[in-house]
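Q: Let's see this in three dimensions:
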Amino acid sequence: MKKIYFLLFLISGILFIQAQTPAEMAAAFEKEATENSHLPKLAHELMDVVGPRLVGTPQMKNAHDWAVSTFAEWGISAKNEAWGTWRGWERGITHIDMLSPRVVSLSGRQLAWSPGTSSKGITAHLITIPTLTDSLAFAKWVSSVKGKFVLVSMPQPTGRPDYNWEEFATPESFEKMKADRDAMEDAWNQKIRNTGYNSRTINEALEKAGASGIVQSRWSSAFGANKIFSANTKKIPVVDLSLEDYGMLYRLVENGSDPLIRIVAESKELGRVPTFNTIATIPGTEFPDEYIVLSAHFDSWDGGTGATDNGTGTITMMETARILKKLYPNPKRTIIVGLWGSEEQGLNGSSAFVEDRPEVVEGLQALFNQDNGTGRVVNLSGQGFLHAYEYLGRWMEAVPESITRHIETTFPGSPGRGGSDYASFVAAGAPAFSLSSLSWSYWNYTWHTNLDTYDKIVFDDVRNNVILTAILAYMASEDPEKTSREKAVLSTDPRTGEKREWPTPRSPNREGGVD
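A: Predicted coordinates:
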């Protein structure tokens, strides 16, 4: 009898929860998100313990397994769905040290998928690319790089961001610095063009000529921040140095000090490895073949730990799912959490899902995607769907004014053509929306940089986004009407004078990292 009473109690509790008004449910979501937030714990486990999530690495697979396990703790069914393979690679210990004219450890890192070195590393002198008249002159000079590290980036004239100059410099000094920098950049770009190569292809020529490695510095125009992407060599290592250390080496070479450095970069090639999307599901009760998708890309670059790109989007959708499972366990429509792989290489995971799971695309009620940093959501576009204002407007009515007052809307808007995973669904004609966030200096300080780490997360703003997403998912699930997919008439492109066309679905790269 006790078991029967307990079951009746649970059933009555569930019925009570789902009988509440939208305002009451919104208040319950807000209370749970505020008083029982799992966000710091999720962020720690994902960013500090698992770490960066470069596609093809063991850390990416660890992240997928962690997500499945975490969903299971909340009573949510989840699995890793394989959609292709990628070049397997794992970062190892990296040390970059100057040995002469003095000894100093330099601040830098190996680029993604860079060829590695032995544990003893490579010790060599450095060389800069001179100003040459044309590609023939470059062909004669390039043999000089044999056995040396080549410095391939322009040394920056200042390590201070423009806002720092604007605050403290005289107007005349600020303008002079910018003019000098522009002239320096023009001269550098012309120098590279004269070689017959560009900034990407020149590394191949240097490698072919026998260079020991490539040293670059891709400054992000912010204190201490560099963009960290991938290497494009097959045998020699490529490292990125901080602006400060790179500039020092460049000046030493140019002034005849002939610095000697040692690079140890113990990365490993792991062959072909499978790559996944993590898909979690809360089944619908009345319309199980209609779907709400909570979307975020799971992969990252690995200069930092992928905290704001897109760790914050990931934990937003996971925390939203936790709250929905607890307070709205029997949604009318099926709720899916999609944590996509290999977004950074071209929306591959979400594009594969669109191809492989047409029933979800066909039955999609709405998708909500977050992927531009830790900030609170401030923009929502109708993505070119003519009647998006009607249903998004209805759903937004349940969102507290403390959240909606920060959000600007654009209806019907224009369809997304890239940028993040919602675009994969928009291209297929399915209603998918980007929850676009406030900057928090995202572009310069954390987007694909070495500074994209846990400490940059603004948890108040992420919690704001959880509450918003939970309410929108709930309202989309409860809506008695299916969302319209009618497309707006698109505007004319002022550059071409032609009418814009709806984007077309792109095929994913299912064999990534192939030379």
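Q: switch to C-alpha atoms for all contacts and neighbour counts from now on
A: OK.
Q: Let me know the secondary structure of the residue nearest to Q110 when sequence neighbours are not counted.
A: Leaving aside its sequence neighbours, Q110 sits nearest to V239 (CA to CA, 6 or more residues apart in numbering; 4.3 Å). At V239 the chain is in strand, as set by DSSP: H, G, I helix; E, B strand; the rest coil.
Q: Likewise for Q345?
A: coil.
Q: Then D245?
A: With three-state DSSP as the basis, D245 sits in helix.
Q: That one touches M98, doesn't it?
A: No. Counting by CA atoms under 8 Å, D245 sits too far from M98 to count as a contact (9.7 Å).
Q: Which one of these two is surrounded by more residues?
A: More crowded of D245 and M98, by other CA atoms under 10 Å: M98, with 20 against 17.
Q: Give the helix, strand or coil label for the more buried one.
A: What three-state DSSP gives for M98 is strand.
Q: What strand or helix carries the nearest residue to it once chain neighbours are set aside?
A: Of all residues not flanking M98 in the chain, I261 sits nearest, at 4.2 Å (CA to CA, 6+ apart). Assigned by DSSP states H and E, I261 falls within strand 260-265.
Q: how far does that strand sit from the chain's center?
A: With CA atoms, centre = their mean, to the nearest Å as the basis, strand 260-265 stands 30 Å off its chain's centre.
Q: re earlier: number of residues surrounding the residue nearest to M98?
A: Residues within reach of I261, counting by other CA under 10 Å, total 23.
Q: State which helix of the chain is the longest.
A: Counting residues, the longest helix found in the chain (DSSP state H) is helix 171-194.
Q: how about that helix: buried residues?
A: Buried residues in helix 171-194, counted by 16 or more other CA atoms under 10 Å: 174, 177, 184, 188, 191-194.
Q: quick one more, to check against the first:
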Amino acid sequence: MKINTFFTMPAVVLAAQFSWAQAPAKPQEKLNPVIENFVNEVNNNSQLENLAYELLDGIGPRLVGTPEMLAANEWTANKLRSWDIDANLQQFGTWKGWQRGTTHVDMTYPRIKSLSATQLAWSPSTKKAVEAEVVVLPKVSSKAEFDKWLPSVKGKIVLMAQYQKIGRSDEQIKEFATPELYEKLKAEKDKASKDFKDYVNSIGYDNNTLPEALEKAGAAGIAISNWTGIMGANRIFGAKTTKIPMLDIDVEDYGMLFRMAEKGAKPKIKVEAQSKILPEAKTFNTIGMIKGKEKPDEYVILSAHLDSWDGAQGATDNGTGVLTMLETMRILKKYYPNNKRTILVGLWGSEEQGLNGSRGFVADHPEIMKGVQAAFNQDNGTGRVVNISGQGFVKSYDYIGRWLNAAPKSVRDNIKTDFPGMPGGGGSDHASFVAAGVPGFSLGSLNWGYFGYTWHTTKDTYDKIVFDEIKNNVILTATLAYMASEDPEFTSRERRVMPQDDKGETVKWPEAKEPRRDSKDFK
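A: Reported below is the predicted structural model:
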């Protein structure tokens, strides 16, 4: 048989045939020795998983104003110091102090069922369990009719969000439905969304004023379901109440309560939402610095926001960015001891409330801003970096192209660039630098379902991190920081000629904005 013949083939002949069949060896890529050390360290001695465990499992979510946010500030500073990197906390303001407690929500009538729910950020506590009937918003068409109904909410828990008839994702519906059914269901969903928005407008309220009106009318609590459109994922933002609890209930349980209340079954739920209103809390950025040996007054900045919403662990928004920058600083300190320019890492607070930490740093440190060579920011999920824009700086191609070319081919080949690009006006912390005319660049990553699944949701957890992708980003960031530090030239800040918009008006460069230094009037 052929198999037997193969295995009994003389060893010399077999070896010769394998030698003939092998493809010619590819020439090994030659990297700068320092960058090669970065690659070897990332591949053979990565600390990313340990850092993720300590930050995400140990400390957890990092809502501004909470003890956990302060713990994260202190942990990051201590971690940097453990690598012999100077680090400190820099206060930029204050925020309302609060600490999450346990949330238990059970349906007690017409049957017993534990519900999947959580209190929103900064929600008042129930102090003791509250049991009340659940009601839905009335079918009225004017503010006068709605205001006439309002007193009836006294002592009841109001379902304030839109009812979702189908709790399946659009992708799943498209996969299994006929084309005709898909279009029908899509049209129904679009109409339901529009009808609900029109309803809220017709009663004269919005997402901020409606909870205030319900609370003032004596409601015992308010429940919403901020569903992302993906099964199992809800977004958790801030409560709009000051005295009564405000909850988010998963779409499945919310829909059940809604149908029961609408059909007159008068369901009751029991809510125990423990939390603590704390004194006004100081808000900090964690700043780490490796002083430059030749040009200490010029800076390469590594940027990521440390704060998060607290529906889960804040893993991909923005734990992964923080991990990337911490690991990059560790590696730079270890393998780049004679950095020419100062390398600074900024782990910002209160990004989620309006880029407040980075805006505060830019406003408070004009002496640093005038010496910034480049700032590299990472903030959108667990994926490998796939795009870099020149952010509107005319000559950004000259230096970014040079620096990027030094990265390993496997890293740089993933990346699409856009030069000179358009200046970022918001979205993440690079925009704080760009608005001030400082070259700040977003390391835009492949999203891995970020916007639908993990962005501000109950599913933004450790297990969603793809560590091989983060390793890629560490290699890239370390390479860019090294090359920016070594570059003999200081980067140009010349801005592009801005284009005209659809109305024929010239688009303006983003305006530098003052940070919110406290929580007053924040919605």
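Q: TM-score of the superposition?
A: Superposed pair, TM-score by TM-score structural alignment, normalised by the length of the first structure: 0.94. Supporting alignment: 493 aligned residues with a CA RMSD of 1.1 Å.
Q: Show me what the residue nearest to Q110 of the first structure aligns to in the second structure.
A: Superposed on the second structure with TM-score structural alignment, V239 of the first structure falls opposite L247.
Q: Compute the first-to-last residue distance for stretch 432-443 of the first structure.
A: 24 Å (CA to CA, to the nearest Å).
Q: just stretch 444-459 of the second structure next, same as before
A: OK, stretch 444-459 of the second structure end separation, CA to CA: 21 Å.
Q: need the contact list for whatever residue of the second structure lines up with A307 of the first structure.
A: Structural correspondence for A307 of the first structure with respect to the second structure (TM-score structural alignment): A315. By CA atoms under 8 Å, 6 or more residues apart in numbering, A315 of the second structure lies in contact with 56, 460-462, 464-465.
Q: where do the helices sit along the stretch 351-500 of the second structure?
A: Per DSSP state H, counting those that start in this stretch, the stretch 351-500 of the second structure carries helices over the ranges 356-364, 366-369, 396-405, 409-412, 430-435, 467-486.
Q: Determine which stretch of those is the most buried.
A: Neighbour counts (mean count of other CA atoms under 10 Å) averaged over each of the helices of the stretch 351-500 of the second structure peak at helix 430-435, with a mean of 26.
Q: Where in the first structure does that helix align, residue-wise?
A: So helix 430-435 of the second structure sits over residues 422-427 in the first structure, by TM-score structural alignment.
Q: Check the mean deviation of that stretch from the second structure.
A: Average distance, stretch 422-427 of the first structure versus aligned residues of the second structure after superposition (mean CA distance after the TM-score superposition for the first structure): 0.6 Å.
Q: was I right about G155 of the second structure contacting K216?
A: No. When contacts are counted by CA under 8 Å, G155 of the second structure is not listed as touching K216 (11.4 Å).
Q: N80 is in contact with H64 of the first structure, correct?
A: Yes. If you go by CA under 8 Å, H64 of the first structure and N80 touch, sitting 6.7 Å apart.
Q: Report the contact partners of N450 of the first structure.
A: N450 of the first structure is in contact with 225-228, 302-304, counting by CA under 8 Å, 6+ apart.
Q: so what sits against both of D245 and M98 of the first structure?
A: L106.
Q: Y474 of the first structure matches what in the second structure?
A: For Y474 of the first structure, the aligned position in the second structure is occupied by Y482, per TM-score structural alignment.
Q: ok, that match to Y205 of the second structure distance?
A: According to CA to CA, Y482 of the second structure and Y205 of the second structure sit 53 Å apart.
Q: Also F522 of the second structure?
A: With distances taken as CA to CA, F522 of the second structure is found 18 Å from Y205 of the second structure.
Q: and the two? which has more neighbours close in?
A: Higher neighbour count among F522 of the second structure and Y205: Y205, with 16 against 8, using other CA under 10 Å.
Q: Need the counterpart of the more buried one in the first structure.
A: So, by TM-score structural alignment, Y205 of the second structure is matched to Y197.
Q: same deal with E351 of the second structure?
A: For E351 of the second structure, the aligned position in the first structure is E343, judged by TM-score structural alignment.
Q: count of residues packed around its match?
A: Residues lying near E343 of the first structure (other CA under 10 Å) number 23.
Q: swap in the one 3 residues further on?
A: Here the count is done by other CA under 10 Å, and G346 of the first structure has 17 residues near it.
Q: again with T170 of the first structure
A: Using other CA under 10 Å, T170 of the first structure has 11 other residues around it.
Q: how close does it sit to Q156 of the first structure?
A: T170 of the first structure is 20 Å from Q156 of the first structure, where distance means CA to CA.
Q: Kindly report the same for W340 of the first structure.
A: Relative to Q156 of the first structure, and taking CA to CA, W340 of the first structure is found at 36 Å.
Q: Looking at those two, which is more packed in?
A: Per other CA under 10 Å, whichever of W340 of the first structure and Q156 has more neighbours is W340, with 27 against 18.
Q: All set, thanks.
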